[in-house]
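Student: structure for this input, please:
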Amino acid sequence: MNKVIKLQDLGTKDFKETWDYQEQLFKGVLETKIKNRREDAGLETDNYFLFVEHPHVYTLGKSGDLSNLLLSKEQLTQKGATFYKINRGGDITYHGPGQIVGYPILDLDNFFTDIHKYLRFLEEVIILTLEEYGLKTERSSGETGVWLDVGTPFARKICALGVRASRWVTMHGFALNVNADLGYFDHIIPCGIRGKAVTSLNIELGVKKVNEAEVKEKLLKHFKVLFEADFV
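Tutor: The predicted model follows:
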């Protein structure tokens, strides 16, 4: 089993370009797995982890409801935002500047073949990272992602999750609000959940800007431990 993960920080990159790149890596891993099964080739499958920050974009998952986007095409243009229907689970979400997006493209045969466990581990990476900033975050029953003050009128989401998997190969991942402009969430019903707020790490800490490079380091540290992996 190959537990080495190739880390790439793509900086700021268009969502569609990044999606196409994910698909390219995803298909490469699948092709290796198929060759191994057909030819007993015994080839190692690669694992990848992409960090990226997207320009303003709204994405709608396979099971999502388009009515959860509250903007017309003209209004999207006015906001400088784009919109895509994509092939992950979940409903609608927003990506933009000040948000750390992580896309693990893993062959779970190298780690564990359990999608439920995989999602919980992604959430745990976020929970442990935010704990280092003095925040108590948690899961909300029946709702993926990471939240604060669950079960109270002040419940708010700080990290969204949405993944796709085929033959135990994953793509898409998490979006953690670090220095995000939360005004863009006003134009959607985030994840299709009415009456729940969103938040960002800088707001929770009461600071103007959080060091995003430092947050990434902490995310990778916890990911490495939980997945018993190495980054290169």
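
Student: switch to C-alpha atoms for all contacts and neighbour counts from now on
Tutor: Fine.

Student: do a quick rundown of the strands in this protein.
Tutor: Using DSSP state E, the strands of the chain run over 4-12, 48-53, 57-60, 82-85, 92-95, 99-105, 138-140, 143-148, 156-166, 169-177, 197-198, 230-231.

Student: one more to line up against the first:
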Amino acid sequence: MRQEWTLCDLGCVEYHAAWDLQERMQQERRRNERSDMLLVVRHPPVFTIGRAGSRRHILASEEVLATEGIRVWEVDRGGDVTYHGPGQIVVYPILDLRQYGQDLHAYVRSLEEALIRTVGVFGVPARREPGLTGVWTDKGKIAAIGIGVKGWVSMHGIALNVRPNMNHFRMIVPCGISGRPVDWLAQWQDSVVEEEVQDCLLQNLADVLDATYEEEVFHETAAAGMAKDQGA
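Tutor: Purely as a prediction, here's the structure:
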């Protein structure tokens, strides 16, 4: 049966606030108090370290991080160190995976497939890499994936590089993988429009996971003081 999602575009949100919101929504989804949801966000510059990560993979000093306004969070997703910032589309699916085959590996492959289809629309040939998570091109890793699951309900998710600050990526060992560059969509097509990429990605996620979605204004964002100006 085709699943139904609620889509909430939160704009630019501090990472810790979006994390708190995900945890609350995950708990509510586990209690069946909410439907499946997609949270779409942009983050101010931040490095996050997953369960398999190491702070050694952050190469910049505390002084440089402070100068650049980059915060660091240790989080409960899979994976190592990654970067989020303006020019990157981040999607956090809050899904009851029992409705999608109850298979974590298949779920991750579905996220990869949606990303591969999306960048393909904009003329970028992308693929999986054996033994690695995420989406790759001949120029590097263009999208990262890191999920967390409790009671078969997902949180965390995917990040697609459209036009990020590439200097920030040079301050880390992305995903703990040395010697592999990071790619971004605008490197292939400079005229790409971020909003068009987002719309395409959301539709591909729905198609791959056999779902439909309806956008909803999320009033709790303003109430919690979470929303930031898009220029943050």
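
Student: quick one on the thing from earlier: now for the strands of the first structure, which one comes closest to residue 123 of the first structure?
Tutor: Among the strands of the first structure, strand 143-148 comes nearest to residue 123 of the first structure, with 6.2 Å by C-alpha to C-alpha.

Student: read off where that closest one ends up in the second structure.
Tutor: Counting by TM-score structural alignment, strand 143-148 of the first structure pairs with residues 132-137 of the second structure.

Student: distance of the closest residue to residue 65 of the second structure other than its chain neighbours relative to residue 89 of the second structure?
Tutor: Distance criterion C-alpha to C-alpha, 6 or more residues apart in numbering; nearest residue to residue 65 of the second structure, sequence neighbours excluded, is residue 71 at 7.0 Å. Per C-alpha to C-alpha, to the nearest Å, residue 71 of the second structure is found 18 Å from residue 89 of the second structure.

Student: which one of these two is surrounded by more residues?
Tutor: Per other C-alpha atoms under 10 Å, whichever of residue 71 of the second structure and residue 89 has more neighbours is residue 89, with 24 against 16.

Student: now check the first structure for the residue matching that one.
Tutor: In the first structure, residue 89 of the second structure lands on residue 100 (TM-score structural alignment).

Student: what residues does its match make contact with?
Tutor: 51-53, 175-178, 212, 216 (C-alpha atoms under 8 Å, 6 or more residues apart in numbering).

Student: likewise residue 204 of the first structure?
Tutor: Counted by C-alpha under 8 Å, 6+ apart, residue 204 of the first structure has zero contacts.

Student: how far away is it from residue 196 of the first structure?
Tutor: From residue 204 of the first structure to residue 196 of the first structure the distance is 16 Å (C-alpha to C-alpha).

Student: before we move on, what about residue 48 of the first structure?
Tutor: 33 Å.

Student: which one's more surrounded, those two?
Tutor: residue 48 (22 against 14).

Student: not counting its neighbours along the chain, what's nearest the aligned partner of residue 168 of the first structure in the second structure?
Tutor: Aligned by TM-score structural alignment, residue 168 of the first structure pairs with residue 152 of the second structure. Nearest residue to residue 152 of the second structure in three dimensions, chain neighbours excluded: residue 97, at 5.4 Å (C-alpha to C-alpha, 6+ apart).

Student: surely that neighbour is in contact with residue 154?
Tutor: Yes - counting by C-alpha atoms under 8 Å, residue 97 of the second structure touches residue 154, with 6.9 Å between them.

Student: between those two, point out the one with more neighbours.
Tutor: residue 154 (26 against 18).

Student: gap between residue 203 of the second structure and residue 111 of the second structure?
Tutor: Distance from residue 203 of the second structure to residue 111 of the second structure, by C-alpha to C-alpha: 12 Å.

Student: higher neighbour count, those two?
Tutor: Using other C-alpha under 10 Å as the criterion, residue 203 of the second structure and residue 111 rank with residue 111 on top: 22 against 17.

Student: that one -> the first structure?
Tutor: By TM-score structural alignment, residue 111 of the second structure lines up with residue 122.
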